[in-house]
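[1] My questions concern the predicted model and sequence given below.
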Amino acid sequence: MTITVFTNARLLDLQGGTLTAPSAVLVEGDRISGIGATDGFPEGAKVIDLAGKTLMPGLIDCHFHVVAYSLDLWANAIAPDSLAGLRAAKVMSGLLDAGFTTIRDLGGADLGLVRGVEEGLIDGPDLVICGKGLSMTGGHTDLRQRTDVRPRCPWLAPRQHGRSG
């Protein structure tokens, strides 16, 4: 098991709304196992001196769209799948660099992006996906212009009463 000690780390004191004095954080494997004194580390531990920088847990964004590369939703929708995937990989790498370790994608990301992260093909946060976005008529995923006056779709027309011929 890998043992890592982060020394001279300032931590968020959420109750006090302040940063702590420089402390040590002991990580065994993928779990924090101790916080406190800056001496007496386990034999063979990897020691990383943060020189007073703030050490935080990974952030989680509960509403994101990694395939929304631009605010032009139509351009995003008509982009070739391969280009959309490459753009999403760039967005996800930026999210990871900004401290986000988990993203809940509410429309657009698919299993391929999840697997890409899991298999180490792209750098990005863990993705929790929901599939394609849903919207009401006129909502933000209804890409028709407000001036679109095309007739209703036949399958949405009111039922005709009487015999069919």
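    In hand now; what should we look at?
[2] When you work out contacts or count neighbours from here on, use the C-alpha atoms and nothing else.
    Will do.
[3] ranges for the helices of the protein?
    73-78, 81-97, 111-118 (DSSP state H).
[4] and the last one, which residues are buried?
    What that stands for is helix 111-118. Leu113, Val114, Val117 (16 or more other Cα atoms under 10 Å).
[5] Near Phe100, how many residues? Count them for me, please.
    Per other Cα atoms under 10 Å, the neighbour tally for Phe100 reads 19.
[6] Excluding chain neighbours, what is closest to it?
    Nearest residue to Phe100, sequence neighbours excluded (Cα to Cα, 6 or more residues apart in numbering): Leu59, at 4.3 Å.
[7] next up, a second structure to put side by side with the first:
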Amino acid sequence: MPQISLIYPLYEHSEACLCHSPAFRRINTVMTEEAAKAPPITTATVSAALSDASSPHTENPTPSAPLKAFTNVRIFDGVSDALREGLQVIVEGNKIKAIEPEGTPLPAGIDVIDGAGGVLMPGLIDAHWHAIMARPSMMTAMTADFSYIQALAIAEAKATVLRGFTTVRDMGGPVFGLKRAIDERITAGPRIYPSGAFISQTGGHGDFRLLHEVPRAPGDSL
């Protein structure tokens, strides 16, 4: 039968799902009561909301994203065989706005980054990555305190983005907390697409049980 990696916490209770807990039932009751107090949603309410959403709000315009200019760089565009020189790249927010001849006048107040002749290139994507297991040995991953494993994952995430990988597909492991911390800019790291728990056959690539650990009987709790 498929095995879950041992780096996940194992629950002995039959009702591990929080939706069965008294606390969740209490929260659901309170939210249901609050929802009942709200005015009913009518066609007129929806039409008014759509009208407000589509009308321009000139009194509160959306602030423009900050501009950055990368100068003195050699550009690898992912298509050409040779690096392109004599160009500068304008970035608005997290998107490339323009690639123009170097020396083109820049807007006032723009943040200019001198590349010192280095290579500027699109972010790399690693389609098979494990944030939790990239740095520790297998034995360390199975036996060390999880807070230590998480600290290693944070350090590896920073090192990964500094190597040029701006997006990774995490193929297995409890990485949702790290993804959230990166998304909320608490720590530095690549954009993570997490898979979650491993799925593996007994004795397979994701079965991390030791030799003295025997399979449990079918139907038993984990």
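    Everything's here; your move. Since this is a predicted model, take the numbers as computed values, not measurements.
[8] tm score of chain vs chain?
    Once the chains are laid over each other, their TM-score by TM-score structural alignment, normalised by the length of the first structure reads 0.81; 154 aligned residues with a Cα RMSD of 2.3 Å.
[9] still on that earlier bit, what is the nearest of the buried residues of helix 111-118 of the first structure to Arg150 of the first structure?
    Arg150 of the first structure lies nearest to Leu113 out of those, by Cα to Cα, at 36.0 Å.
[10] ok, back up a step: pick the most deeply packed of the helices of the first structure.
    helix 81-97 (a mean of 17; mean count of other Cα atoms under 10 Å).
[11] Okay, angle between that helix and helix 111-118 too, please.
    With axes from the mean of the first three to the mean of the last three Cα atoms, to 10 degrees applied, the angle from helix 81-97 of the first structure to helix 111-118 works out at 40 degrees.
[12] in the second structure, what residues pair with helix 81-97 of the first structure?
    Aligned by TM-score structural alignment, helix 81-97 of the first structure falls on residues 146-162 of the second structure.
[13] what's near enough to touch the residue nearest the centre of the first structure?
    Centroid check for the first structure by Cα atoms, centre = their mean gives Ile103 as the closest residue, at 2.3 Å. Shown in contact with Ile103 of the first structure (Cα atoms under 8 Å, 6 or more residues apart in numbering): Ile60, Asp61, Cys62, His63, Phe64, Pro125, Asp126, Leu127, Val128.
[14] Adding neighbour count and distance to Gly99 of the first structure, write these out as CSV.
    Listed next are the contacts of Ile103 of the first structure as CSV, based on neighbours: other Cα atoms under 10 Å; distance: Cα to Cα, whole Å:
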residue, neighbour count, distance to Gly99 of the first structure
Ile60, 15, 9
Asp61, 13, 10
Cys62, 11, 14
His63, 11, 15
Phe64, 15, 14
Pro125, 24, 9
Asp126, 19, 12
Leu127, 22, 14
Val128, 16, 16
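[15] Now do the strands in the first structure.
    Using DSSP state E, the strands found in the first structure span residues 3-9, 12-13, 18-19, 23-28, 31-36, 46-49, 59-64, 100-105, 126-129.
[16] so where in the second structure does the longest one end up aligned?
    Per the alignment by TM-score structural alignment, strand 3-9 of the first structure matches residues 67-73 in the second structure.
[17] For Ala24 of the first structure, which non-adjacent residue is spatially closest?
    Thr7 (4.4 Å).
[18] Quick check: that neighbour vs Gly138 of the first structure, distance?
    For Thr7 of the first structure, the distance to Gly138 of the first structure equals 53 Å [Cα to Cα, to the nearest Å].
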